[in-house]
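Asker: I'll drop the sequence and a predicted model, then ask my questions.
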Amino acid sequence: MTGFGQRLVDAVASHGPLCAGIDPHPALLAQWGLTDDADGLASFADACLAGFAGTVAVVKPQAAFFERHGAAGVAVLERLLAGFAGTPTLTLLDAKRGDIGSTMDGYADAYLRVGAPLGADALTLSPYLGFDSLEPAFVAAAEAGRGVFVLARTSNPEGAPVQLATAPGGGTVAQAVVDAAGVRNSGAGAGGCGDVGVVVGGTREHGLDLSGVNGPVLVPGLGAQGASPADVVARFAGTAGPVLPVAARSVLRAGPDPVALQDAARTLGEELASARAGSH
C-alpha cells in the first residue's frame, strides 16, 4: 500500500501544489444562485467535483459547511469524498478534530480507519490537548494509508497566545508541533515525504523552522485572504516537504460553471509555478 506522503508527492508532480478549498458557506451558495439547503449543497458539491477532479492535486472540503445542514449535509459530504476517490485528486477533510482516549478513537473510526464512513485521503487535526493525544489518529491513518495535517501556526490572531507560548523545552508551542511532526516522519528518510503534515498560515511571516518537518505543509491564505503566490514561495522557502497553498474564495467565485472553476484553478496554479520559477 502506497502511503499518503508518496501519493501526495505524485499528485503534486502531476497537477501542481494548489489545494482548492471547497467552502459552501451561505453567501457563496447565494452567489451561485443555489438554495441554502441540502439540495443547494449537493449542486455545489457536484460542480466542485466536476471542476476540480483531475485539475488540482488536492481539494479541502470544510466539514462545518456540510455539517450545518445536518444528516443530509453530511450525506452530501460522504458522496463528495466518494466521488473524488475515483479521480487523481486527493481529498483533505478540514474538520480539525482533536480529543483524548476513547473519544479520539471514535474520531479515528469516523474519518481515518479502513472503511471509515467519512474517510478522506487526509484529515486536519488540532493538537492542543497535547500532540500525543492524537496517537489513535496517527495509528489509524498509517494503517489505512491516509495522512493527517496538524495545526501548528494558524493565521487567526486568536491563536497567537497559545501557539507562540513557550514550550517546556524552549521555543514556541508551534515549533514544538512542527518538530513532533518531523519525528513522526523520520521513517520517510532523507528526501522522503511522511504522512504527518502541519498547517501554517501563509498571510504573514510564520517564524518557524520547517527544514526538518519531512512532510507536507498546508498553507491557507492564498488569494482572497491576502497572500500572493510570491508571498507563499518566499515565506516557505527551505521547507523540507511539499508546500500546499490553499485557495478557496479566489477560485470558487468563478463558479458555478465547472469549466470556469477549472480555469480559475489552472490560472492560479500557473501563477504559483511562475512565482517558484522566479525565485530561483
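Answerer: Cool, got the structure.
Asker: C-alpha from now on. contacts and neighbour counts both.
Answerer: Noted.
Asker: what's near enough to touch residue 214?
Answerer: Residue 214 is in contact with 182, 185-186, 188, 190-194, 240-241, counting by CA atoms under 8 Å, 6 or more residues apart in numbering.
Asker: before we move on, what about residue 206?
Answerer: 153, 200, 235.
Asker: Please indicate which of those residues are buried?
Answerer: 153, 200, 235 (16 or more other CA atoms under 10 Å).
Asker: The residues you listed in helices, which ones?
Answerer: Judged by DSSP state H, the buried ones among the contacts of residue 206 include residue 235 as members of helices.
Asker: Same list, the buried ones among the contacts of residue 206, but as CSV with distance to residue 49 please.
Answerer: Converted to CSV, these look like this (distance: CA to CA, whole Å):
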residue, distance to residue 49
153, 30
200, 26
235, 31
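Asker: Number of residues surrounding residue 196?
Answerer: 30 (other CA atoms under 10 Å).
Asker: no no, residue 158
Answerer: For residue 158, using other CA under 10 Å, the count is 9.
Asker: How much space separates it from residue 9?
Answerer: 32 Å (CA to CA, to the nearest Å).
Asker: do the same with residue 183
Answerer: 19 Å.
Asker: more neighbours, the two?
Answerer: Just comparing residue 183 and residue 9: by other CA under 10 Å the higher neighbour count belongs to residue 9, 19 against 15.
Asker: tell me the SS of that one?
Answerer: Assigned by DSSP: H, G, I helix; E, B strand; the rest coil, the conformation of residue 9 is helix.
Asker: Does it touch residue 193 like I think?
Answerer: Yes. Using CA atoms under 8 Å, residue 9 is in contact with residue 193, at 7.4 Å.
Asker: State the distance from residue 154 to residue 201.
Answerer: 5 Å.
Asker: let's bring in a second model and compare:
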Amino acid sequence: MTRIDLPRTDVGPCESFGERWTKLAAERSALCLGVAPSSSWLARWDLTDDVRGAAAYCDRILRAATGVAAVKVQVPFFARFGPEGLDLLARFTERCHEHGSLVVMDAKVGDADDTMHAYADLYLGPGSRLGGDAVTANAYMGLRSIHPLAVRAGQVGAAVLVLVRTSNHAAEEVQQASSTDDRTVAQRLADDVAAWNHAQAPDASWGPFGAVVGARLPESADLVARLPRCVVEVPGLGRPDRATAEVLAAVPDGRGDALLTITSGVLRHGPDVGALRTALEAWRERIRP
C-alpha cells in the first residue's frame, strides 16, 4: 500500500456517500444518468438555449428519472447562464433528493488548498450553495490540495471523486506517462487515493475519496482493482465507441460500489418523457448482475 502523509480527517456521524450509494444501487441498479443542458442537447430537444429552455429540459429529466439511484450533472452547462443557472441547478438538486436520488456535481474542480473550503461551500452537502452529494475533482495540483474538500465530504457524508483517468484522447500523454517507479500517473493516483482512504478511515468500508475511471480495457480493469473501498464512477455506457461488455468488464461481479454513468445513450431518446423512461429501464435491466 502506498504511504501518504495527508492529515487525518474526522468522519461525521452521518452515513458515508459509499454507504448511501451501495444501498441505492442495490435497490435501483448502479445506473447514473448524465444531465447536460448544453446548447446542442437543448437544440436537439427543440428547446431555447437559455435558462428557460434548460429548466424545461430539467423538468423532463426529472419526470423520466424518478427511479434512478444517481444523476451526474455537468455543472458548466448550468453555470453558463449565471446566477439564474446556478439557482436552477440548486432547485434541480433539491428535486432529485425528493426522489431519493444522489447528485454528483461534475465540476472537475482543481485549485490550491486555500480555495477548497470555498468549493466545499459551493458544492457539498446540506447547507452548501448547490447541495451536491459528490463532486469531481482534478488532482493536478497534488492530492493534498484537495484535502479541505475531502474534509467537508467526510463530515457531511459526501464524496470527492478524483479524476484518476479520463476518457478524452488529449489526456493520454499526461495520464499514461510513467513516473519514476514505472507506474503511470493514473496508476499512482489510484494507489494514492486508495491509501488515503485507508489511512483516514481504516475501520470503515469507504472513505470520502472516490475516483473516476474512464479508461479502456485492460487499463480500466487495472485501475479499478487498485481502488478498493472507493466508490468508482465508470462512464461510457451507451457511447458508440464503447461496447457495454467492455464497460462492465472493468467492474468485477459483486462489486457494489461502482457507479455506471450513461448520458447520450438515454438522452438521444428525448425529449419524449415516456421514451426516456423506457430507455432508462432498459439500461437498468441490461446492467443488472
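Answerer: Perfect, I can see it now. A quick note: this is a predicted structure, and the numbers were derived from the prediction, not measured.
Asker: Please state the offset of stretch 35-42 of structure 1 from the chain centre?
Answerer: 24 Å (CA atoms, centre = their mean, to the nearest Å).
Asker: One more: stretch 155-163 of structure 1?
Answerer: The answer for stretch 155-163 of structure 1 is 19 Å, by CA atoms, centre = their mean.
Asker: quick check: that stretch aligns to which part of structure 2?
Answerer: Using TM-score structural alignment, stretch 155-163 of structure 1 lines up with residues 167-175 of structure 2.
Asker: Now the terminal residues of the matching stretch, how far apart.
Answerer: 10 Å.
Asker: how about it: buried residues?
Answerer: residue 175.
Asker: Just want to know which of residue 154 and residue 201 of structure 1 has more residues nearby.
Answerer: residue 201 (24 against 21).
Asker: Next one: that one from residue 69 of structure 1, what distance?
Answerer: For residue 201 of structure 1, the distance to residue 69 of structure 1 - CA to CA - is 28 Å.
Asker: And the helices in the stretch 1-150 of structure 1, which stretches?
Answerer: Ranges of helices in the stretch 1-150 of structure 1, per DSSP state H, counting those that start in this stretch, are 4-15, 26-31, 38-52, 63-67, 70-85, 101-111, 135-144.
Asker: would you turn these into CSV with distance to residue 92 of structure 1?
Answerer: As requested, the helices of the stretch 1-150 of structure 1 are exported to CSV (distance: least, CA to CA, whole Å):
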stretch, distance to residue 92 of structure 1
helix 4-15, 11
helix 26-31, 20
helix 38-52, 13
helix 63-67, 10
helix 70-85, 9
helix 101-111, 11
helix 135-144, 12
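Asker: Go through structure 1 and flag its longest helix.
Answerer: Longest helix in structure 1, counting by DSSP H: helix 258-278.
Asker: other SSEs contacting that one?
Answerer: Contacts defined by 3 or more CA pairs under 8 Å, 6 or more residues apart in numbering; DSSP states H and E place helix 258-278 of structure 1 against helix 38-52, helix 229-235, helix 249-252.
Asker: Pretty sure residue 19 of structure 2 sits against residue 206.
Answerer: Yes. Residue 19 of structure 2 is in contact with residue 206 according to CA under 8 Å; the separation is 7.5 Å.
Asker: Leaving out chain neighbours, which residue sits closest to residue 165 of structure 2?
Answerer: With sequence-adjacent residues excluded and distances taken as CA to CA, 6 or more residues apart in numbering, residue 165 of structure 2 is closest to residue 213, at 4.9 Å.
Asker: how near is the nearest residue to residue 95 of structure 1 once chain neighbours are set aside to residue 80 of structure 1?
Answerer: Leaving aside its sequence neighbours, residue 95 of structure 1 sits nearest to residue 63 (CA to CA, 6+ apart; 5.3 Å). Using CA to CA, residue 63 of structure 1 is found at 11 Å from residue 80 of structure 1.
Asker: Report the mean distance between the helix or strand hosting residue 160 of structure 1 and its aligned residues in structure 2.
Answerer: Counting by DSSP states H and E, the element that carries residue 160 of structure 1 is helix 160-163. Helix 160-163 of structure 1, aligned to structure 2 and superposed, deviates on average by 1.3 Å (mean CA distance after the TM-score superposition for structure 1).
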